[in-house]
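J.: got a sequence here, can you model it:
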Amino acid sequence: MARILFIEPFFAGSHKQLLDTLISGIDFEEFGYELLTLPGKKWHWRARTSALYFAEVIPRKHVYEVLFASSVLNMAELIALRPDLMPCRKILYFHENQLIYPVRKQQERDFQYGYNQIISCMVADNIFFNTLFNLTSFLDSIPSFFKLQPDHRPKNLPEMIRPKCKVLYFPISIQNSPISSEVRKTDDTAGLHIVWPHRWEHDKGPDKFFMVIDALIEKGCKFRLSILGEQFQQIPLVFDEKKLQYEASNNCQVLDWGWVNRDRYVDLLSSAHVVVSTSEHEFYGVSMIEATILGCFPLCPWRLSYPEIFPEKCLYRTENQLVKQLKYFCKNPNASRNLSVNLDQFKWISLKSQYEEALLLKKEVNQCSAH
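T.: Below is the predicted model:
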């Protein structure tokens, strides 16, 4: 019987990618595992109600020792509904935190999502965050978050939660494309290839990015452009507007615009020169790290999780600095190839043992059994 139970209420994107990496990269033959998921859509409803769903579908007879879930799950609700799971080692993984997740207006912030994550932390035994930025921003924001509560506010929550917290970087397992050096040389001759590979939502800063691209065109720079990333029902209008504008431009050659399959994604990143972020929100940055590992030179804002991950040469403080750097690369595409960035510490091969230890695969644990 399975000794490790993985639960993911939002099985898509990086949430799915993490579990796929763990399950394919660790030998669970001795321990056994079970994976319970819900489709990666309707995020708000997953956060509100998934605990009740999982309480109903988790087997009543089990020998689980470890319960691993993302912070989308209200773990406190699950344990209250299924007290037989209480003796398990309860591990909570934060891809993001709802205390500082950006919203257009403060009054739109739903108190419940952040509250769910806080009470889940109270129940969890181990809490892992994908970056120190994610960890510190969560703990530091708890007191101000509860100021939204009119009275009888809880006290000392950060002090109670902090000892259980640790940074465990998200593991990157992307494989390089078999693109030859000759193809790269051809791409270098064809001009700078800029990639923007992010979710098509306002918090990823598409308006700022397109302002930068407009500035390059106004300065007479010639380059190639790929706008990649996941799209949802409500796509900012600027994407359609800019696609038409750039396709009509003599300076900007649009290569890809929208979602592409994984093989095409890897090929693009393996041949491109520069990958750019203009995000107003980032707790980690999987796409930026993947692109860098595949050979792109990253240009990231000097904020959020980026200073923790990327060296100073990759960071810009203003959009004007970003324009200047891209203008230089437009004139010297090969220059980006000579600026190597080592992100080996974020690869799966470097993090595997840490995840094995986190899942208690290297030590004896007490069984959480129900019969």
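J.: use CA for all of it now, contacts and neighbours both
T.: Fine.
J.: the helices in the stretch 51-200 of the chain, which residues?
T.: 75-81, 111-123, 132-145, 157-161, 181-190 (DSSP state H, counting those that start in this stretch).
J.: dump the ones you listed into JSON lines; add distance to residue 333 and mean neighbour count as well.
T.: Listed next are the helices of the stretch 51-200 of the chain as JSON lines, based on distance: least, Cα to Cα, whole Å; neighbours: other Cα atoms under 10 Å:
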{"stretch": "helix 75-81", "distance to residue 333": "49", "mean neighbour count": "19"}
{"stretch": "helix 111-123", "distance to residue 333": "44", "mean neighbour count": "20"}
{"stretch": "helix 132-145", "distance to residue 333": "32", "mean neighbour count": "17"}
{"stretch": "helix 157-161", "distance to residue 333": "48", "mean neighbour count": "15"}
{"stretch": "helix 181-190", "distance to residue 333": "6", "mean neighbour count": "13"}
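J.: residue 282: which of the ones you listed is closest?
T.: helix 132-145 (8.9 Å; Cα to Cα).
J.: and that closest one, what other elements does it pack with?
T.: helix 157-161, strand 165-167 (3 or more Cα pairs under 8 Å, 6 or more residues apart in numbering; DSSP states H and E).
J.: in the last one, what counts as buried?
T.: Meaning strand 165-167. 165, 166, 167 (16 or more other Cα atoms under 10 Å).
J.: wait, the last one touches residue 131, no?
T.: Yes: under the criterion of Cα atoms under 8 Å, residue 167 lies in contact with residue 131, with a separation of 5.6 Å.
J.: next, the structure of the following sequence, for comparison with the previous one:
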Amino acid sequence: MASVRGVFVEPFYGGSHKAFLDGLTAHSSHEIHLLSLPDGEWRRRMRRGAQELAAAARALPGQFDFLIVSDMLDLPAFLALTRPRFERVPVMAYFHENQMTYPRLKGTKFNSWFGQINYLSALAADVVAFNSQFHREDFAGALRSLVSQPNNWLLEDGVAQVEAKSTVLSVGVELDWLAQFESPRRKSGPRTILWNHRWEFDKSPELFARALRAIKGRGVPFRLVVAGEPGENPSEAIIGLESEFATDIAHFGFAPSKAEYGRLLWQSDIVVSTTRHEFFGVGMVEAMAAGCVPCAPRRYNYPALVPSGLHSRVLWDDEGDLEEKLESLLTDPLPERTALQEAARRFAWDRVAPDWDHAIERLARGEFARVQDGPAD
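T.: Here you go, the predicted model:
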């Protein structure tokens, strides 16, 4: 099919959302016009993004074959405010995350406003694409659970429609840049543990800190690299590691450049995740591509990232299992790194872009819009 022309609407153009869109526009064979707002307070972006972007959308020149929006956009409001601009344009809603199952701070309640935005956007779209099969099933499960509760705001038929038009499109991850920073790992001395996640509550930094203390208490030596963005509310559990493990720290703090981050990945041996959610796992893919061995929960999307033959060695079930798995990775021979690197390469843009181009072509032809009696493939 010849190149088609479309718009991608992203009210939160920052972090992993920005990295994904930059990669998609760079690697797709189709013409994609980006309509976006810079990253900011995410609640404000979800509440106001459709209003703030509507005028710019109406002013876009020419005709479009497709429209893609991220989960941060209130799609029904956007379509209403831009009518009739996209009246006959097929629409995809792409979900990086969702507000149905995103972890909440202890003591806070589920805010149905944002859940409704996600549900109604999925209902209004012609196709709903998720960044992983885990995410697709997780979202559907949340809808089915909510529809059974009293005073809910869903229709059973609406939930069935969303499930029927759901599909999976992996995010692409830029990996080629890592090769220029490759360097031999240390062959002697303690192995290096890497934390390359945000320092906030949803990543369970307290659990990570407890595991380090337990390992240290057993007399197992290690070096520690703490990177990742502190975020808006960095946890004291991470901040305190700098002094508590002062003699073990090889690096502490957000990597000041892409080059420094790349060098840290190649210098590390084991990348640990203690998160309370993971819809995909870009940071884990980057670390694995550089040869880091994962130590992550046996849930969320991690089983899909790690080769199945290594699940029993590197994926943990609870806190005690985390400590045992981490100690084993620090003291026993490590799994073959090349298998992990190849597993990560599955998500490189050169492999993912053709899937996106094919999906965009199908969307532009209106094929997804006709899939109403069964799941999209």
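J.: superposing both, give me the TM-score.
T.: Once superposed, the chains reach a TM-score of 0.88 (TM-score structural alignment, normalised by the length of the first structure), with 355 aligned residues with a Cα RMSD of 2.3 Å.
J.: about what we covered before: got TSV for the buried residues of strand 165-167 of the first structure, with distance to residue 12 of the first structure too?
T.: Shown next, in TSV, are these (distance: Cα to Cα, whole Å):
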residue	distance to residue 12 of the first structure
165	25
166	24
167	22
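J.: still on that earlier bit, how about the helices and strands packed on helix 132-145 of the first structure in TSV, adding distance to residue 91 of the first structure?
T.: Shown next, in TSV, are those (distance: least, Cα to Cα, whole Å):
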stretch	distance to residue 91 of the first structure
helix 157-161	13
strand 165-167	10
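J.: and the ones you listed: which comes nearest residue 277 of the first structure?
T.: strand 165-167 (22.8 Å).
J.: mean per-residue distance, that closest one to the second structure?
T.: Once fitted to the second structure, strand 165-167 of the first structure is off its aligned match by 0.6 Å on average (mean Cα distance after the TM-score superposition for the first structure).
J.: mind giving me the packing neighbours of that strand?
T.: Secondary elements touching strand 165-167 of the first structure (3+ Cα pairs under 8 Å, 6+ apart): strand 126-129, helix 132-145.
J.: returning to that earlier point: dump the helices of the stretch 51-200 of the first structure to TSV, plus distance to residue 307 of the first structure.
T.: Formatted as TSV, these follow (distance: least, Cα to Cα, whole Å):
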stretch	distance to residue 307 of the first structure
helix 75-81	31
helix 111-123	25
helix 132-145	9
helix 157-161	24
helix 181-190	28
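J.: tally of neighbours for the aligned partner of residue 278 of the second structure in the first structure?
T.: In the first structure, the residue paired with residue 278 of the second structure is residue 282, using TM-score structural alignment. By the other Cα atoms under 10 Å criterion, the neighbourhood of residue 282 of the first structure contains 21 residues.
J.: contacting residues for residue 282 of the first structure?
T.: 304, 305, 306 (Cα atoms under 8 Å, 6 or more residues apart in numbering).
J.: same deal with residue 241 of the second structure?
T.: With Cα under 8 Å, 6+ apart, residue 241 of the second structure has these contacts: residue 209.
J.: that one and residue 19 of the second structure, how far apart?
T.: Between residue 241 of the second structure and residue 19 of the second structure the computed distance is 29 Å (Cα to Cα, to the nearest Å).
J.: with residue 321 of the second structure instead?
T.: On the measure of Cα to Cα, residue 321 of the second structure and residue 19 of the second structure end up 33 Å apart.
J.: now the end-to-end length of stretch 169-181 of the second structure.
T.: 29 Å.
J.: got TSV for the helices and strands packed on strand 165-167 of the first structure, with distance to residue 84 of the first structure too?
T.: Formatted as TSV, these follow (distance: least, Cα to Cα, whole Å):
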stretch	distance to residue 84 of the first structure
strand 126-129	18
helix 132-145	29
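J.: out of those, nearest to residue 157 of the first structure?
T.: Per Cα to Cα, nearest to residue 157 of the first structure of these: helix 132-145, 7.5 Å.
J.: chain center to that closest one, what's the gap?
T.: Chain-centre distance of helix 132-145 of the first structure: 17 Å, with Cα atoms, centre = their mean, to the nearest Å.
J.: out of the helices and strands packed on helix 132-145 of the first structure, flag the one nearest residue 246 of the first structure.
T.: Per Cα to Cα, nearest to residue 246 of the first structure of those: strand 165-167, 41.1 Å.
J.: the helices of the stretch 51-200 of the first structure: which one's closest to residue 355 of the first structure?
T.: helix 132-145 (16.7 Å).
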